[in-house]
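Engineer: model this:
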Amino acid sequence: MSRVTARRRTLRISPNGTITRPDTLAVEEPLEIRTGGQSLTVTMRTPGADIDLVHGFLYAEGIIDTAEDIVSARYCAGTDENGQNTYNVLDVQLRTPVPVRPRPFLTSSSCGLCGKTALDEVRTRIRHPIPAGSPRIDVHTLAKLPTELRSRQQVFDATGGLHGAGLFTADGEAVAVREDIGRHNAVDKLVGWALRENRLPAQDLILMVSGRASFELVQKAVMAGIPLLGAVSAPSSLAVDLAADAGLTLVGFLRGETMNVYTGEDRIAL
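Structural biologist: Below you'll find the predicted structure:
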């Protein structure tokens, strides 16, 4: 398989002078997703858990409903300058083929949809409405989740360049953690894992992400039936609108005991 890290020469400048040394970087490579041999989309990702990523992406976009909707997934031939397979093209055979055509995926910020249209699009694709009021999580447990997530980001430790996403129980126990150069890919890998493990809808779990809470991340949480999304940085206005519309608890600027609860505060036990 492709590597998740790579070494590159760098000039290190500091008050103590300069030094030339190798640095460890997160690998970023394209993954082309095909269905029935035809190209569906291309995403830039960190190699690893590609099967989960594809399951999560197709589920979030409403193309599949269960893991059984994917009959097979195989890497296509593609080699680098050394003749090694790049593993950058994944062809998925669907149980019920879908027509491949240009389409405005909701996870693309350049899709051209206005806010109202985007909310309407998500409403039509929701499979599992989020139940009101549960689960409830103690605010002190919630405050620990960023640290718990960070402690499990092994590739971030080596590179400092990956987003993290984790699924946790209401007691703060980590169920699964994924990393990727793209925050949406990290969540897709988690959702794909949960789909393959028959854990969807994940109505008893909490999603924690290492960056900001964009519309696309809230959309993926809603599609997976996840009732609470925590982020260490800010949400967007459309993310808050979607969370409120879907009944999802959205927490931003989650740093230590300080946080902003934008929607669904009834799930936070003070």
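
Engineer: contacts, neighbours, all on C-alpha from now
Structural biologist: Will do.

Engineer: Next, the spatially most central residue of the chain: secondary structure please.
Structural biologist: Compute the mean C-alpha point of the chain, and by CA atoms, centre = their mean the closest residue is residue 187, 1.5 Å away. When classified by DSSP: H, G, I helix; E, B strand; the rest coil, residue 187 comes out as helix.

Engineer: do the same with residue 31
Structural biologist: Under three-state DSSP, residue 31 falls in the strand class.

Engineer: If we ignore the residues flanking it in sequence, what's nearest it?
Structural biologist: residue 88 (4.6 Å; CA to CA, 6 or more residues apart in numbering).

Engineer: And the one you found, how far from residue 176?
Structural biologist: From residue 88 across to residue 176, the span is 24 Å (CA to CA, to the nearest Å).

Engineer: looking at this, residue 39 is in a strand?
Structural biologist: Yes: counting by three-state DSSP, residue 39 is found in a strand.

Engineer: For it, the count of nearby residues, please.
Structural biologist: Residues lying near residue 39 (other CA atoms under 10 Å) number 16.

Engineer: Second input sequence below; structure requested for side-by-side comparison:
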Amino acid sequence: MRTPGHDEELAAGFLLTEGLIHNKKDLLGIIPCPDVQKAEEAGNVVRAELAAHVQVDFAAMERHFYTSSSCGVCGKTSIDAVRTASCPVLPAEGPHLSYATVHRLPERLRAAQAGFEQTGGQHASALFSPTGELLLLREDVGRHNALDKVIGAALLAGWLPLHQHILLVSGRVSFELVQKAAAAGIGVLAAVGAPSSLAIQAAESFGMTVLGFVRNERFNVYCHGWRLTERAE
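Structural biologist: Take a look at the predicted model:
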């Protein structure tokens, strides 16, 4: 299930975060698919053309898709398997950010959530600069989709890897969101809600900073807090 719009970005982000492609050069193009089998598929199916050097193991795809809106990992994968496929350990570098910058993020996210303002039912994912400037935001009824759209937009714009960006999500942090963020090279994942224990374990393994309950000028640091440049008052 998805919110229509930014479908090319959604497909591109999904291909990257599932480990089917690794950079923009692997993807030749994405177009709406005109040959659909059912009327309801019209406008809801896209065709992605991959570069000749990209090899896709379709059998492995069926066994090891990392995410599902209904059940998540479902025991099909492990952190080691995900890292091997698409998520190398992140470099020990930025972004370095201040506590004041983190405190500003939720307000800036909320002010830009046009879809949530209209419906009250859309998740948001947003990329910020190390100083807290909002660079890119996408909304979707599915939180995994919102993140895939943001990552896909960044991929198509040639921004990857996103080592110097901060990701803020409007809900909680699951293992799947950590995996997707790591695939894009994101070093800091902040959330308005809480992270799961498996998400923290994965982020610790990947070298990713995770911040939770980022609201009301407070937040918790769960792992790799060295990217924060000052102590909380």
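
Engineer: on that earlier part again, and residue 88 and residue 176 of structure 1? Which one has more around it.
Structural biologist: residue 88 (23 against 17).

Engineer: which residue in structure 2 lines up with the more buried one?
Structural biologist: Superposed on structure 2 with TM-score structural alignment, residue 88 of structure 1 falls opposite residue 44.

Engineer: Could you do residue 168 of structure 1 as well?
Structural biologist: Aligned against structure 2 by TM-score structural alignment, residue 168 of structure 1 finds its counterpart in residue 128.

Engineer: The closest residue to that match other than its chain neighbours: how many residues sit nearby?
Structural biologist: In this structure, residue 128 of structure 2 finds its nearest non-sequential neighbour in residue 134, 4.6 Å apart by CA to CA, 6+ apart. Residue 134 of structure 2 has 18 neighbours, counted by other CA under 10 Å.

Engineer: so what's residue 134 of structure 2 up against?
Structural biologist: Counting by CA atoms under 8 Å, 6 or more residues apart in numbering, residue 134 of structure 2 touches 108, 109, 126, 127, 128.

Engineer: now, among those residues, which is nearest to residue 185 of structure 2?
Structural biologist: The nearest member of these to residue 185 of structure 2, counting by CA to CA, is residue 127 at 12.2 Å.

Engineer: tell me the SS of the closest one?
Structural biologist: Three-state assignment for residue 127 of structure 2 (three-state DSSP): strand.

Engineer: residue contacts, it?
Structural biologist: Residue 127 of structure 2 neighbours (CA under 8 Å, 6+ apart): 134, 135, 136, 137, 150, 165, 166, 167, 168.

Engineer: Pull up the gap between the first one and residue 63 of structure 2, please.
Structural biologist: Noted for residue 134 of structure 2: a distance of 37 Å to residue 63 of structure 2, by CA to CA.

Engineer: again with the fifth one
Structural biologist: Relative to residue 63 of structure 2, residue 150 of structure 2 is positioned 26 Å away (CA to CA).

Engineer: between these two, which one's more packed in?
Structural biologist: Neighbours per residue, other CA under 10 Å: of residue 150 of structure 2 and residue 63, the larger number sits with residue 150, 24 against 10.

Engineer: circling back: return the members of the contacts of residue 134 of structure 2 classed as buried.
Structural biologist: Burial by neighbour count, judged by 16 or more other CA atoms under 10 Å, picks out 109, 126, 127, 128 from the contacts of residue 134 of structure 2.

Engineer: Now do the same contact list for the last one.
Structural biologist: By that I understand residue 128 of structure 2. 134, 135, 136, 165, 166, 167, 168.

Engineer: ok, which stretches of structure 2 are strands?
Structural biologist: For structure 2, the strands defined by DSSP state E cover 27-32, 46-50, 123-128, 134-140, 166-169, 188-191, 209-215, 218-223.

Engineer: Next, the mean deviation of the last one compared to structure 1.
Structural biologist: What it means is strand 218-223 of structure 2. Mean deviation of strand 218-223 of structure 2 relative to structure 1 after superposition (mean CA distance after the TM-score superposition for structure 1): 0.7 Å.

Engineer: Name the residues that touch that strand?
Structural biologist: 103, 200, 203, 204, 208, 209, 210, 211, 212, 213, 214.

Engineer: Then stretch 181-199 of structure 2?
Structural biologist: Residues outside stretch 181-199 of structure 2 that contact it (CA under 8 Å, 6+ apart): 16-17, 19, 86-88, 90, 94-95, 106, 151, 160-178, 206-215.

Engineer: now the equivalent of residue 213 of structure 1 over in structure 2: how far from residue 55 of structure 2?
Structural biologist: Aligned by TM-score structural alignment, residue 213 of structure 1 pairs with residue 173 of structure 2. As for residue 173 of structure 2, its distance to residue 55 of structure 2 is 31 Å (criterion: CA to CA).

Engineer: More neighbours: which of those two?
Structural biologist: Set side by side, residue 173 of structure 2 and residue 55 show more neighbours around residue 173, with 26 against 11, by other CA under 10 Å.
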